[in-house]
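Visitor: The sequence isn't on hand, but the structure is:
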């Protein structure tokens, strides 16, 4: 079950990363908080590249999976302020067009953190 979650998470990250660079680039810009010192598009491109790298590592790496899982968990934690900013500033994106939907989405991020850690932990 852990392998399945790891593969699904890796695929999700690769897919999201590719969409950062292509079809959903504008949508992702709605999530960039004002305090990020980089241009919104540069931030979206950089985070997309990181997502592709992390997703690929989750899918392909045999060694150091637990370290990769911790890095993925840190990444999910690092992008959480973007989700909060999107909710606080009422910015639509990805069909999240109400405050209720944007707020509910905030509870998904801890699930991603937990999934990254759980699916990559070493066997006991």
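Guide: Yep, it's here. Nothing here was measured: the structure is a model prediction, and the numbers come from that model.
Visitor: hey, let's count contacts and neighbours off CA atoms from now on
Guide: Noted.
Visitor: So what touches stretch 66-86?
Guide: With contact meaning CA atoms under 8 Å, 6 or more residues apart in numbering, stretch 66-86 is reached by 30-33, 54, 57-58, 92, 102-103, 105-106, 109-110, 112-114, 116-117, 119-122.
Visitor: In addition, the following structure is provided for comparison:
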């Protein structure tokens, strides 16, 4: 199997796994929904879970991979405010927790670049 196909499958799997997690353990996602968004945090948790499932499925399907990967890049950028909120909210937690939350911030950049690379290779 070509490396680029493995990369696309890994990206799609990551997104599908994250989408499933939104439904399996929604409380952890509810907590990082920015308060400025209208509606309930649970609605945003479920909506983002559906988006991750749909985008992951699109990345996994060769016919929709390019569009799905572009959508993945947009999704990774769109969830950045939730990661900022998490890092802020966790600023007083013990060091390992605080560092993990802070590490999520720069992680968005390679995720966006990965999605764009999958799109180019689709």
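Guide: Perfect, thanks for sending it. Here the structure is a predicted model, which is why all the values come from computation and not from measurement.
Visitor: Quick one: buried ones out of the contacts of stretch 66-86 of the first structure?
Guide: 30-33, 54, 57-58, 92, 102-103, 106, 109, 112-113, 116-117, 119-121 (16 or more other CA atoms under 10 Å).
Visitor: Counting by contacts, list what the helix or strand that contains residue 109 of the second structure packs against.
Guide: Using DSSP states H and E, residue 109 of the second structure falls within helix 95-121. Using 3 or more CA pairs under 8 Å, 6 or more residues apart in numbering; DSSP states H and E as the contact test, the elements touching helix 95-121 of the second structure are helix 3-24, helix 65-78, helix 80-89.
Visitor: Figure out which of these is closest to residue 39 of the second structure.
Guide: Comparing these by their distance to residue 39 of the second structure (CA to CA), the top pick is helix 80-89, with 15.2 Å.
Visitor: Tell me roughly how far the closest one lies from the first structure on average.
Guide: Aligned to the first structure and superposed, helix 80-89 of the second structure gives a mean residue distance of 0.7 Å (mean CA distance after the TM-score superposition for the first structure).
Visitor: out of everything not next to it in sequence, what's closest to residue 14 of the first structure?
Guide: Spatially, and ignoring its direct neighbours in sequence, residue 14 of the first structure is nearest to residue 52 (4.4 Å; CA to CA, 6 or more residues apart in numbering).
Visitor: Sorry, slip of the keys, the one I care about is residue 102 of the first structure.
Guide: residue 87 (5.2 Å).
Visitor: cool, and residue 15 of the first structure?
Guide: Nearest residue to residue 15 of the first structure, sequence neighbours excluded (CA to CA, 6+ apart): residue 52, at 7.6 Å.
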